[in-house]
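# Have a look; sequence and predicted model below, questions after that.
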Amino acid sequence: MEKTPDGQTTIDKVLSNAGRSKGLLDAVYNETYLARDQVSFVMNPIECLTDNAFWAATYNAYEWHNGSLSLSNPVINWAWSSPSEQLWPDYWRGIRLANNAIKYLPQSTAITENERAIWIAEARIMRCWYYMQLLEFYGPMPWIEEPFEPTYTGWNELVRPSYNDLVTKMEQELMDVINSRILPDRQPSQEARHVDNGVAYAIRARILLYNASPLNNPENDKNKWQRAADAAEDIIKLPYYKLVPMTDYKKLFVGAFGTPVSEIIWRSWADNSAINNTNGVDGGSYPYANINHMWNCGESPTQELVDCFEMKNGAFPVTYNDANRTSVTVTPGAAALGYSEATGGDPYANRDARFEVNIVHNMTNYGIPYNCTQPYIIETFVGGRNGFNDVISQETQRSCTGYYSGKDKQVKFWGPAGSMGHEPTYWVFFRLAEFYLQKAEALCELGDLGGATTALNAIRERALQPRIQDVPGFVNSQEFIRERIRNERRVEYCLEGQYRFVDQRRWKVLDKTNRFITGMRITQGNDGKFSYQRKKIRDYQSFTNKYLVMPIPLEDAKKMTGMLQPEAWR
């Protein structure tokens, strides 16, 4: 009887065929998470595991903030999969596939020497990309340069390196690729999916910042901060990237993949515009046409995030009067520009220009849906078309915080009778602004306050905000400038990916930021005036040291007895 083909291909058949040889590299890229609402859970952005956004319902974000993270429950998983764990095996799979490409591509007889050199260089950068992901969640891991054979038995001999040792090894690897000049500093638009020297520089800079941060640098080694500052400067001085003006800010996140954007260093190549249906505004409540309802409003910005956006004069809007952050005093600088939470007041006018891009709030003109003529005006007040939802235990099309996420969303996703405007959304992995703020942070920690404020002001001035020296109450101290740099990172990168998730951990501020979150419950009187009530949405249990670094999943920890769990898990 004839044997049914099992679909497997031997390595010699791969290496004797150009397309299959290229497949070794393609497989490496295929392990990349391409949608930011797929990392934490299906449709659940990782921003919801921070104090920036709230996700209603009893799914992963609820469990995370309920304190359910444990050796046997990674929480960040897809429960119906087997195994349910996602990040840990996926990132290791990416490393293994990179090692396969690096090992076997030199043996291919079907590709040119130039192709071989380019593909191996890309695989080496991608290997560091996956190691960086492991660093962000699980801490330093053994550097593996050979794919494990099926007969490998040395799991117990693997040991966790120091954070600095792994970062140093990764830096050497990346600089070796950069200095080889095999790859371009920036890929042409038709090759934008593929990594280049700019991506290598970006990975290097980010991991050096992690290495210098309080979580991984408790002795505050100044040399680590200097390495981080220098790495950021290496990217800033590259001639291929520049900050986009504020008028083009939205184009960082919405627009055709093939259209180059000067600020973007690397981004996903898969259209993620469906995020409008899972983490945006319900188009079905549009009063002028029959538009399909969305599934879930998903990530709803918190009042804490809203309060981080300055007024146009650089003043913070409020100070908190109580531990629950439900009673506030309006700052003099905010009052001067009309900020008011009194009945009939307006707390949303004259804010940082990024506020309107990121935060969809009460009475926002959201724009005109596809194939429509009238603007969609957002009504988050109780009883409004996007009205406040007091029920936090189930999926909802209406926000439980009084706000909706706007950064990578756009009203033209929606149109009558299921039509859509087909404006794609792409998750940005690296953009130039990050490295101005990295340079500012590193120089601040080195005591170079002048250099820190210069780098910080590059981002502030792009956002049309005053120089930090000109904000109300400015103090030329390390503590003041540090806090404003941290706030700038939160504002510039909110609702964009893993930045806040990592920043809360590397700064070791979880115990201060992740105890609860609040929202704004707005009601409208018979006279049409709005009243504002700050409301605590939910208490969190995700602020302990066990949430600083995720544990190695239990089953793998049993196999790798030489690997130490993070300190809080021992």
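That came in fine, so what should we check first? Numbering: from 1, shown residues only.
# Please count neighbours and contacts with C-alpha atoms only from this point.
Will do.
# Looking at the protein, which helix is longest?
Once the chain is assigned using DSSP state H, the helix that runs over the most residues is helix 113-138.
# Now do the helices for the stretch 251-400 of the chain: every range, in order, please.
Listed in chain order, the helices of the stretch 251-400 of the chain (DSSP state H, counting those that start in this stretch) span 275-278, 303-308, 332-336, 353-358.
# just the stretch 1-150 of the chain next, same as before
With DSSP H, counting those that start in this stretch as the criterion, the stretch 1-150 of the chain has helices spanning 11-15, 18-29, 60-65, 87-104, 113-138.
# How far does the last one sit from its chain's centre?
So the one you mean is helix 113-138. Going by Cα atoms, centre = their mean, to the nearest Å, the spacing between the C-alpha centre of helix 113-138 and its chain's C-alpha centre is 20 Å.
# Tell me which residues of that helix come out buried.
Within helix 113-138, the residues that count as buried by 16 or more other Cα atoms under 10 Å are 116-138.
# Specify the angle between that helix and helix 87-104 in degrees.
160 degrees (axes from the mean of the first three to the mean of the last three Cα atoms, to 10 degrees).
# ok, then the element right after helix 113-138?
The C-terminal neighbour of helix 113-138 among helices and strands, as given by DSSP states H and E, is helix 163-180.
# quick check: angle from that following helix to helix 113-138?
Between helix 163-180 and helix 113-138, the angle formed by their directions is 160 degrees, by the same axes, to 10 degrees.
# Show me what helix 163-180 packs onto, helices and strands only.
Under the contact definition 3 or more Cα pairs under 8 Å, 6 or more residues apart in numbering; DSSP states H and E, helix 163-180 sits against helix 113-138, helix 197-212.
# which outside residues touch the shortest one?
Under the contact criterion Cα atoms under 8 Å, 6 or more residues apart in numbering, helix 197-212 has outside partners 125, 128-129, 132, 163-164, 167, 170-171, 174-175, 177-178, 183-186, 216-217, 220-222, 224-225, 227-228, 231-232, 234-235, 265-266, 430, 435, 438, 442, 506.
# likewise stretch 66-81?
39-42, 60, 63-64, 84-87, 540-542, 547, 550-554.
# what do you get for stretch 495-509?
The contact list for stretch 495-509 (Cα under 8 Å, 6+ apart) reads 36, 45-47, 49-50, 52-53, 136, 210, 213-216, 358, 405, 407-408, 427-428, 490, 493-494, 510, 513, 548-549.
# dropping in the other structure now:
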Amino acid sequence: MKKICLTIIMGLVIVFLNGCEKVLEKTPDGQTTIDKVLNDFARSKGLIDAAYNEVYQARDQIAFVFSPLESLTDNAFWAATYNPYRWHNGSLSLSDPVITWDWSSPNDQLWSDFWRGIRLANNAIKYLPQSTVITEEQRAEWIAEARVLRCWYYMQLLEFYGPMPWIEEPIEPNYAGWNELVRPGYDEIVTRLESELLDVINANIFKPRVGAVDAKRVTNGIAYAIRARLLLYNASPLNNPENDRTKWQRAADAAQDVIDLPSYRLVPMSEYKRLFIGANTTPVDEIIWRAWTDNSHINNTNGVDVGSYPFASISHMWNCGESPSQELVDAFEMTNGALPVTYNDATHTTVTVTPEAAALGYSEATGGDPYSNRDARFYINIVHNMYNYGVPYNCTEPYIIETFVGGRNGFNDVISQETQRSCPGYYSGKDKQVKYWGPGNSGEGNEPTHWVLFRLAEFYLQKAEALCELGDPDAAATALNVIRERALQPRIQDVPGFANTQEFLRERIRNERRVEYCLEGQYRFIDQRRWKILNETNRFITGMRITKGGNGQFSYQRKKIRDYQSYTDKYLVMPIPLEDAKKMTSMLQPKAWQ
């Protein structure tokens, strides 16, 4: 189920890079000419509406089949031999982008979709000035929206494929310059995008959103957020090997610009779940931009199977999908700020419990409990053994999770087929809700689920990271503590073993990003690459195999789930797909692919 895009494409516009010589797409009636578009209000407005259509709406509809990008990282595991299996098997190549949608033709996903978004934005920017049926105010605002959307799609390309040439005109059929397109420097294209965004911001064109119709529309806040994220990527080790301090300063300043916006504030921990559950038209102060299409089906493709509920007849789910790894579980601190364990060897299967975690009751010994007194975010993100998942729709008794072998959600030892039971022994809970399930049809009692594209917490953590790299640990800790204190965790200065050093803070800031943004989209996927840590993190993944004795006590065994081959430099930046690479001979592949 891939999102369907209705695009208004004029006769002078070619499909850019989705097959450079593809025949022209037409408007829905197959007859509409450009003058009919520009002389009709609905069709003119369709130019900007089409530019929004390539913004992904569901985080589990990027990699076939319903696999979130999280499963391509060390945060989560996806059973069966679909794309995540191939990705981690080292299958990525010039002829196999792996992140594909195999029910579609062509089946490539990211590359073509992002370029299509740029093309549609360019259509709007070029043709809206010629429309005779829209007001000047509408013209100015829609063109500004298209310019920001164009930057959004460029940012997506940067995240996966590296810097791409700046294209600001729809490519015409007689275009003959494919072989002249060259890859710019990373800083060069980021600086160009920043200039574009600041130009729109400083024009102060956008009006406040009003009601459901405007819920998805671009604002200055979104433009500021795109700029800040771009500048963080630009400063990161992957793209800043010389560690240019000015890039880190630009990133810190851009993060502060977002923080200073008056429209946003962090929600308290008591409202944290509302970031991910609730109607798109209901304002949440922390959210800067979120997808506008309901993604509730993710409960059926990447959640918990409630079909074994003992008190009513409930349908089984399709697949548990992304299942959190033990490594992700280990990243969640205890309530006193201590990390729970240290690894004794390279396999992560034998550990030493930290004294501060043991003091709060953490134990993996038989009869022990490794899940009490953890960071409050743990209980929102990680569905674990004996977890009270809540009461299904139209029911009265809670559903208690049993991940032990033989339990209703018991540990799955088979990794080669899709499954309703988790292989690592955990389930994803962040944007899931038990009331999606109930007797009869699913999806009747739940609230909508919308993928969050930007929220304010990101920019406190960006500021902390940038200030840390600038050698200002005190200021970095101050920014970091804003997020920690919202999560009811101790200030970083108060955690066991605190050291006021760049190295200590860097590791804890990175861990904070992992915890705060786990199971939420692209963050871990991009962070592993921009920090150049794939070689450290993507070698394998482990889980917790729990058994229940006759006395009712649980025994815990850490188990390697699978070795990975997705840690080489070839996985840092994806290659240009082979067929387009053949047409653009001057566009160099990323270094590892040359």
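Sure thing, it's come through. None of the values given here were measured: they were computed from a predicted structure.
# about what we covered before: Ile468 of the first structure: which of the helices and strands packed on helix 163-180 of the first structure is closest?
helix 197-212 (22.3 Å; Cα to Cα).
# okay, and the helix or strand just after that closest one goes to which residues in the second structure?
Next along the chain after helix 197-212 of the first structure, taking DSSP H and E as the criterion, comes helix 222-236. Under TM-score structural alignment, the counterpart of helix 222-236 of the first structure in the second structure spans residues 245-259.
# mind checking what Cys48 of the first structure lines up with in the second structure?
Structural alignment (TM-score structural alignment) places Cys48 of the first structure against Ser71 in the second structure.
# likewise Leu166 of the first structure?
Matched to the second structure by TM-score structural alignment, Leu166 of the first structure sits across from Ile189.
# what residues are up against its match?
With contacts taken as Cα under 8 Å, 6+ apart, Ile189 of the second structure has the following neighbours: 163-166.
# Map the residues you listed onto the first structure and name those still in contact.
Contacts conserved in the first structure for these, counting by both residues aligned by TM-score structural alignment, their matches' Cα atoms under 8 Å: 163-166.
# Got a ChimeraX select line for the buried ones in those residues?
The ChimeraX selection below is limited to those of these classed as buried (16+ other Cα under 10 Å):
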select :163,164,166
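# Now flag whichever of the kept ones among the contacts of Ile189 of the second structure is closest to Leu47 of the second structure.
Taking Cα to Cα as the measure, Leu47 of the second structure sits nearest to Trp166 out of those, at 20.5 Å.
# so what corresponds to the closest one in the first structure?
Pairing criterion TM-score structural alignment: the partner of Trp166 of the second structure within the first structure is identified as Trp143.
# residues touching its match, list them.
The contact partners of Trp143 of the first structure, by Cα under 8 Å, 6+ apart, come to Leu166.
# thinking again about what came up before, could you turn the buried ones of the contacts of helix 197-212 of the first structure into a ChimeraX selection?
When burial is assessed using 16+ other Cα under 10 Å, the buried subset of these is captured in ChimeraX by this command:
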select :125,128,129,132,163,164,167,170,171,174,177,178,183,185,186,216,217,222,224,225,227,228,231,232,235,265,266,430,435,438,442,506
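# just to revisit the earlier point, could you report the distance from the match of Leu166 of the first structure to Asn179 of the second structure?
For Ile189 of the second structure, the distance to Asn179 of the second structure under the criterion Cα to Cα, to the nearest Å works out to 19 Å.
# Then Pro392 of the second structure?
Distance check for Pro392 of the second structure against Asn179 of the second structure: by Cα to Cα, it reads 58 Å.
# picking that back up, now that we have the contacts of stretch 66-81 of the first structure, which of them are buried?
Under a neighbour-count criterion of 16+ other Cα under 10 Å, the subset of the contacts of stretch 66-81 of the first structure counted as buried comprises 39-42, 60, 63-64, 85-87, 540-542, 547, 550-553.
# per the alignment, Ala312 of the second structure corresponds to what in the first structure?
Under TM-score structural alignment, Ala312 of the second structure pairs with Ala289 in the first structure.
# which residues touch that match?
So, once contact is read as Cα under 8 Å, 6+ apart, Ala289 of the first structure ends up touching 372, 416.
# circling back: looking at Pro392 and Asn179 of the second structure now, which is surrounded by more residues?
Taking neighbours as other Cα atoms under 10 Å, Pro392 of the second structure and Asn179 compare with Pro392 leading, 23 against 13.
# How about that one: what's its closest non-neighbour residue?
Leaving out its chain neighbours, the residue that sits closest to Pro392 of the second structure by Cα to Cα, 6 or more residues apart in numbering is Lys435, at 4.7 Å.
# Count the neighbours of the one you found for me.
Summarising burial for Lys435 of the second structure: neighbours were counted as other Cα under 10 Å, giving 21.
# hang on, it is in a strand, isn't it?
No - read with DSSP: H, G, I helix; E, B strand; the rest coil, Lys435 of the second structure is helix and lies in no strand.
# thinking it is in contact with Cys395, fair?
No - in this structure Lys435 of the second structure lies outside contact range of Cys395 using Cα atoms under 8 Å: 9.2 Å.
# Which of the helices of the stretch 1-150 of the first structure sits closest to Phe257 of the first structure?
Where these are weighed against each other on Cα to Cα, the nearest is helix 18-29, at 16.8 Å.
# Just want the angle from that closest one to helix 113-138.
With the same axes, to 10 degrees as the basis, helix 18-29 of the first structure and helix 113-138 are set at 20 degrees to each other.
# so helix 18-29 of the first structure corresponds to what in the second structure?
In the comparison with the second structure, helix 18-29 of the first structure aligns to the range 41-52 (TM-score structural alignment).
# how far away is Lys222 of the first structure from Pro245 of the first structure?
Taken as Cα to Cα, the span from Lys222 of the first structure to Pro245 of the first structure is 34 Å.
# Distance of the most centrally placed residue in the second structure relative to Phe554 of the second structure?
The geometric centre of the second structure, computed from its C-alpha atoms, lies nearest to Gly521 (Cα atoms, centre = their mean), at 1.8 Å. Gly521 of the second structure sits 33 Å away from Phe554 of the second structure, taking Cα to Cα as the criterion.
# One more: Glu286 of the second structure?
Using Cα to Cα, one obtains 40 Å as the distance from Glu286 of the second structure to Phe554 of the second structure.
# can you check Val329 of the second structure too?
Counting by Cα to Cα, the gap between Val329 of the second structure and Phe554 of the second structure amounts to 18 Å.
# Looking at these two, which is more packed in?
When Val329 of the second structure and Phe554 are compared on other Cα under 10 Å, the one with more neighbours turns out to be Val329, at 22 against 18.
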